[in-house]
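Participant: only geometry, no sequence info:
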């Protein structure tokens, strides 16, 4: 196929050119099985992460509720003692918590949290709180808040 190009202008020569073929669109589907496997693993990890987050949130709902009640307790020692007792009953078996009182109760609170000490200072008010009408030491509310946030929940099967 010989085309006579002699004597033709540049515009005529450009008009004679055939347009380049349009390439086929690139598929967004992975071409190899490895990418598919990677996508499945990534989707599985995302689902597992969302499940773990929702489970953690559900298991700690009692803590959030106790903190809200503690904020509304108006620094009343009897209410604080009741909130701590109810929180402990949710986090630990009833047979382990229900019978505790006095020194045993404050020792239990100490053992179940690393950074809170109820046996001295404001924590001693918990033993006498149900029998008094006086306002609690402001440190008692702080101790209670720290215990609610940091106690170790007993694992159940």
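Facilitator: Everything's here; your move. Just so it is clear, the structure is predicted and the values come from calculations on it, not from any experiment.
Participant: alpha carbons only for contacts and neighbour counts from here, please
Facilitator: Will do.
Participant: from residue 25, how far out is residue 103?
Facilitator: Residue 103 is 77 Å from residue 25, where distance means C-alpha to C-alpha, to the nearest Å.
Participant: same thing with residue 129?
Facilitator: As judged by C-alpha to C-alpha, residue 129 and residue 25 stand 76 Å apart.
Participant: so between these two, which is more surrounded?
Facilitator: residue 129 (19 against 6; other C-alpha atoms under 10 Å).
Participant: and here's the other structure:
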């Protein structure tokens, strides 16, 4: 549309300003970035600290696996070795004064108290006592539990692994 007014023809189109850029960032963006970096750094620090504090657990689990792979030791010897590893873990976590003197039912009560949500298998005390019997006992003596020594080792190592993974301080 043509206008006859010469003044209107001299007008120019509206010029928009340049769009606002991202840089420099507003103060609130700096706070948000700092918060995100702090949260990520804190999570990484927590993860690394947790791994450092649980080295003894990973080491004990590897030792139990190594014991189970040994074919030259008897089943009762495996139970006593796993018990020794459990005792070392308990000494590491709770101190020598509260754990070193424990044995038999007191030892099992301690294990139950420090990981109360992990149910103890039946006949655990009898399984533990198998470790201190001769490997080839006379067949005239009655077996106090109705488990084979292989089953007893499996039950003991399963409970030991669960306790190592889940005991709390």
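Facilitator: Received the coordinates, thanks. Computed from a predicted structure; not experimentally measured.
Participant: just checking, residue 124 of the second structure touches residue 157?
Facilitator: No - checked against C-alpha atoms under 8 Å, the pair residue 124 of the second structure and residue 157 is beyond contact range at 11.1 Å.
Participant: which of those two has more neighbours?
Facilitator: Taking other C-alpha under 10 Å, residue 124 of the second structure and residue 157 do not tie; residue 157 has more neighbours (22 against 18).
Participant: tell me which element the equivalent of that one over in the first structure falls in.
Facilitator: Using TM-score structural alignment, the partner of residue 157 of the second structure in the first structure is residue 141. Using DSSP states H and E, residue 141 of the first structure maps to helix 138-150.
Participant: list the buried residues for that helix?
Facilitator: By neighbour count with 16 or more other C-alpha atoms under 10 Å, helix 138-150 of the first structure contains the buried residues 140-145, 147-148.
Participant: quick check, residue 57 of the first structure in a strand?
Facilitator: No - Residue 57 of the first structure is assigned helix when assessed by DSSP: H, G, I helix; E, B strand; the rest coil, not a strand.
Participant: what about it, neighbour count?
Facilitator: Neighbours of residue 57 of the first structure (other C-alpha under 10 Å): 13.
Participant: what's the counterpart of it in the second structure?
Facilitator: Aligned partner of residue 57 of the first structure by TM-score structural alignment: residue 51.
Participant: what's the spacing between that match and residue 115 of the second structure?
Facilitator: Separation of residue 51 of the second structure from residue 115 of the second structure (C-alpha to C-alpha) stands at 20 Å.
Participant: that's all I had, so thanks and see you.
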